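Visitor: Test case, fold it:
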Amino acid sequence: MADKNIESVKADNQITGFQLFAMTTSMVMTVYGFAAFAKQGALALFFLFLAGILWFVPVTRAAGEMASIDGWSKGGIFTWGRHLIGERLGWSAMFYQWIHITVGMCTMMYFIIGCLSITTNLPVINTNPVFKFILMMVILWGLIFAQQRGTKVTGKISQWCFSIGVIVPVFLLLFLFITYLVKGNSVLIKINMHTILPQKWNGETLQGLTPFILAFAGAEASAPHVKDLKKPSVYPKVMMALAVCAILSDIIGSFAIAATIPNAKIQLSTGIVYAYGILVQQFGISAGAVSVIEKIIGFLLALGIVGEISGWVVGPNAGMFEAAKEGFLPKRFAKANRYGIETNVMILQGIIVSIMAALITFGAGGNGNANVPFRTAMSLTVVLYTLMYMLMFISYLVLTFKHEDLHRTFYAAKSKAVRVIMGVLGLVLSALAFVVAFFPPADYAAPQKRTFVTLILIGFVIVLVIPFILYTFHKKWLADVKNSKEVNND
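Guide: Okay, the predicted model is just below:
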């Protein structure tokens, strides 16, 4: 009877390759990055190859293999790391994965506010730091409050927001851009081997890799589902299809902007909205109608990213909640409310996001230039996230060299040599993305460059040491959790 129940549970949890594809799509389709890609012009193709193929494939395959090991399907990077490189580093890797989104949310909220500034015809909310910060707090704490009665309803809202605010606009952009090209309209960029490859291999040029790495980051979160697949062998095909779709959407989005808006005039938080306006003009629509379309598109895109933030508010906190129940945070964070929501962890995340938002929004300055805080937030996000990825690939290399005996249902590659190459390639590209994220964009003035580097360094150093400081209290907090009757173990 017990065996039948186990088989029944397994059957209920099984998913198809298409379902896994749908679940992971929102993690790597980031419309808020299109304008940042467009700033690179034709060079975007080179960075898409680096991030979308040479980096993304090792990430998904290495994560898939580690998640398929017996008993390692839950906990993600925390479980993999603690078994392969030790509890301290495993905890640190999970902390970096969790903390990166505190900055990543700032990038998303900047995009939302940029879109809403067009919808409401109030550009001041996108250029004035005070107004921008107030709106960020409304968005952030509004979403946190909305999650407190359970995730079922908000999960559906997130799905609908993503479908209406991301999928629909992307397909509309595809139609408009293809029509624009077929009609023989002029484009502002030239694509050839000379423009695709970097002319200078310095930090300021390679800094352009930053938004592309961020665009493909996060797919490792779907790796634990490899054991739920009816056919685990389809996992690499699903991830490759995801990479192809993400690359195509990124090419369409970035080139639609780069082809229609002069590079110097591309605003990172609003560029994609104005690209729609230029593309619909080809149909002879009046200026008033174009303005209305831009307002509608701005609202839809803002809605889509609200849905994405909603998912990030819930997702990473579940892992941190489990860590709190194992004594990696004070016992108050191991408590859930009556709806099973980890309220205290969410509040902690909200406080950190608020601090980061204030630091970047007011510290980055920009003198009314919305690009400065947006780029700063994006670069700091990559610095923090690649810390986790470097630890993940080190874990994978340890697995490959030292633990061939561990049973797994999926291998990144049949050949051990190929698996080693994947691990090394992922580690090297993660390290490259980490380093170049510290370089300020070439078009910054000297004071802006100093501010940019200072903020990135401060954020990096603080976040780097936090998990190690917290770990010194691990034994005490673990004892507190075990002795407390208030801990929610459901």
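Visitor: hey, let's count contacts and neighbours off CA atoms from now on
Guide: Noted.
Visitor: Which residue, other than its chain neighbours, is closest to I252?
Guide: Nearest non-adjacent residue to I252, counting by CA to CA, 6 or more residues apart in numbering: L174, 6.3 Å away.
Visitor: What residues of the helix or strand hosting the one you found count as buried?
Guide: Here L174, judged by DSSP states H and E, is contained in helix 168-182. Along helix 168-182, these residues count as buried under the neighbour rule (16 or more other CA atoms under 10 Å): V168, P169, V170, L173, L174, L176, F177, T179, Y180.
Visitor: And stretch 15-32, by the same measure?
Guide: Buried residues in stretch 15-32, defined by neighbour count with 16+ other CA under 10 Å: 15-17, 20-21, 24-32.
Visitor: Please apply the same query to stretch 480-490.
Guide: D480, V481, V487, N488.
Visitor: ok, the second one - contacts?
Guide: If I follow you right, that is V481. K325, E326, G327, P330, K331, A334, V487 (CA atoms under 8 Å, 6 or more residues apart in numbering).
Visitor: Could you also give me the structure for this second sequence? I'd like to compare it with the first:
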Amino acid sequence: MKQTEKKGISIFALAMLNVVAVVSLRGLPAEAEYGLSSIFYYIFAAIVFLVPVSLVAAELATGWSEKGGVFRWVGEAFGPKLALIAIFMLWIEVTVWFPTALTFGSVSLAFMGPNQTWDQSLSENKFFVLAIVLAIYWLATFVALRGTEAFAKLAKWGGLIGTVIPGVILIVLGFSYLFAGNTPQIELAWKDVIPDFSNFNNVVLAASIFLFYAGMEMNAIHVKEVDNAPRNYPIAIGIAALGTVLVFVLGTLAIAFVIPQSEINLTQSLLVAYHDMFVWAGIGWAAPVMAACLALGVLAGVVGWVAGPSSALLVVAKGGYLPRFWQQTNKHGMATHIMMAQALLVTLISTVFVVLPSVQAAYQILSQLTIVLYLIMYLMMFAAAIYLRYSQPNRPRPYKIPGGSLGMWLIAGLGFIGSLTAFLFSFIPPSQIAVGSPETFVAILVILTIVFVSIPLLIYKARKPHWRDPEVTDFAPFTWEIEDKHPGVINPSDKVTHTLHQPN
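Guide: Purely as a prediction, here's the structure:
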């Protein structure tokens, strides 16, 4: 009994897993370009995206806690074809995202040197960036293959050392710099909080802020491992959401106080800000130490993202939706073939850094592709949450968005509209960043989106009965399967799926 309790994930551990999954300091320079108006974008995106994601994921995860995560939720509402698209989008978007996250890790390592000019030059070297990206990713994969206990510990302590503490230091130093009487690099006037909406490019680049808030639903796959999940899961999500907004808003302003807008670089400015702040505080020696901490934070975040979506896809594979080859696991129960395939894809995608005009260009195009793919999954999740209120009205939901159907429409509907808006804007190249030909930029996004959406459709069409692992007894069928109905048909039952399904 004691061993079982020891394995349970506490509120703090789950909140930290979500903070590590969601909070990344690497994106702050992109929003620092907006100065005080970044406050508006962060709060707006939190209202129309972060809060809806957090509340909807809490209801879905506690109401449909059977294995599968977003695959389960979308499948209950719309059937397995769309569910497979949703879970594949989660897996493939993170595969595309890894090089952008790891670029920041490589820049952090470059800034561990004693000379900032040399450090900046090294961080702009494409081959150095590529080598470090691949080294960190393969190390993260090795750690993730050692099982949940290994990556949970790294996520917990790596997130604390590499994300939370650096975030607090950034905020404290940035505001200390301001309160000490130094002239900030931005104007501090309340009128500047409201963006200039006449400049369409501001809205386009600001759409990337949605990616900052993505990931709050990722750890829903571990809901059964949470102590007292109906109570603790929503609490942990709430803590993580509030902490995320505060770190992003205050951290972005700290950078904007120190770095002139014209000198902001998407991959370097955070490290430059730390260096300048530490020199100002008389502790310049701390800059390389902070760079090492940030690199550790990147590793911790990547390990969680390697393990989470791959574990979710493994569950779906064993349920009969992917060939048996992709169901291979090691002694720790980790999806070896899925994770190795992902590692090879990350290696291939990372070579984009050598092809595109600059590291910044590669960073931006991969970031926007990640947003597009991820938002497809979110659009499905929000739609499923609304539809399930009608198709399974009596399903027990330990956590339920208040306000009845109207409350669900307001919260999930707001999230759907916000996600759809950001999705459309993500196909427009921002003029602030040189990405080569705008036509080529858009063409790459459109073609890759079509390709990645088509893959799960082709897999579903080719599925075979023998794909289902006969030894799997904990992957419950959908409610409509048990009752021999079609997806979306109204089910008045108040039984949860696992009580209806009794495996032989």
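Visitor: now, which of the buried residues of stretch 15-32 of the first structure lie within helices?
Guide: Using DSSP state H, the subset of the buried residues of stretch 15-32 of the first structure located in helices is G17, L20, F21, T24, T25, S26, M27, V28.
Visitor: Make CSV out of those residues and add distance to L425 of the first structure.
Guide: Supplementary listing: these in CSV, determined by distance: CA to CA, whole Å:
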residue, distance to L425 of the first structure
G17, 26
L20, 25
F21, 24
T24, 23
T25, 24
S26, 25
M27, 22
V28, 20
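Visitor: what helix or strand does the equivalent of V103 of the first structure over in the second structure sit in?
Guide: When the two structures are superposed using TM-score structural alignment, V103 of the first structure falls opposite V96 in the second structure. For V96 of the second structure, the enclosing helix or strand under DSSP H and E is helix 80-110.
Visitor: With the first structure overlaid, report how far that helix is off on average.
Guide: After superposition onto the first structure, helix 80-110 of the second structure lies on average 0.9 Å away from the residues it aligns with, using mean CA distance after the TM-score superposition for the first structure.
Visitor: Packing partners of that helix?
Guide: Based on contacts counted as 3 or more CA pairs under 8 Å, 6 or more residues apart in numbering; DSSP states H and E, the elements that helix 80-110 of the second structure packs against are helix 70-78, helix 116-123, helix 126-144, helix 286-316, helix 336-350, helix 359-391, helix 438-462.
Visitor: circling back to that earlier point, can you list the contacts of V481 of the first structure in JSON lines and add secondary structure and distance to P129 of the first structure?
Guide: As requested, the contacts of V481 of the first structure are arranged in JSON lines below (DSSP: H, G, I helix; E, B strand; the rest coil; distance: CA to CA, whole Å):
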{"residue": "K325", "secondary structure": "helix", "distance to P129 of the first structure": "38"}
{"residue": "E326", "secondary structure": "coil", "distance to P129 of the first structure": "40"}
{"residue": "G327", "secondary structure": "coil", "distance to P129 of the first structure": "38"}
{"residue": "P330", "secondary structure": "coil", "distance to P129 of the first structure": "34"}
{"residue": "K331", "secondary structure": "helix", "distance to P129 of the first structure": "36"}
{"residue": "A334", "secondary structure": "helix", "distance to P129 of the first structure": "35"}
{"residue": "V487", "secondary structure": "coil", "distance to P129 of the first structure": "41"}
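Visitor: Please convert the residues you listed to CSV, extending it with distance to I99 of the first structure.
Guide: Formatted as CSV, the contacts of V481 of the first structure follow (distance: CA to CA, whole Å):
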residue, distance to I99 of the first structure
K325, 18
E326, 18
G327, 18
P330, 17
K331, 19
A334, 18
V487, 23
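Visitor: who wins for neighbours among those residues?
Guide: Neighbours here are counted as other CA atoms under 10 Å. On that basis the top member of the contacts of V481 of the first structure is A334, with 25 neighbours.
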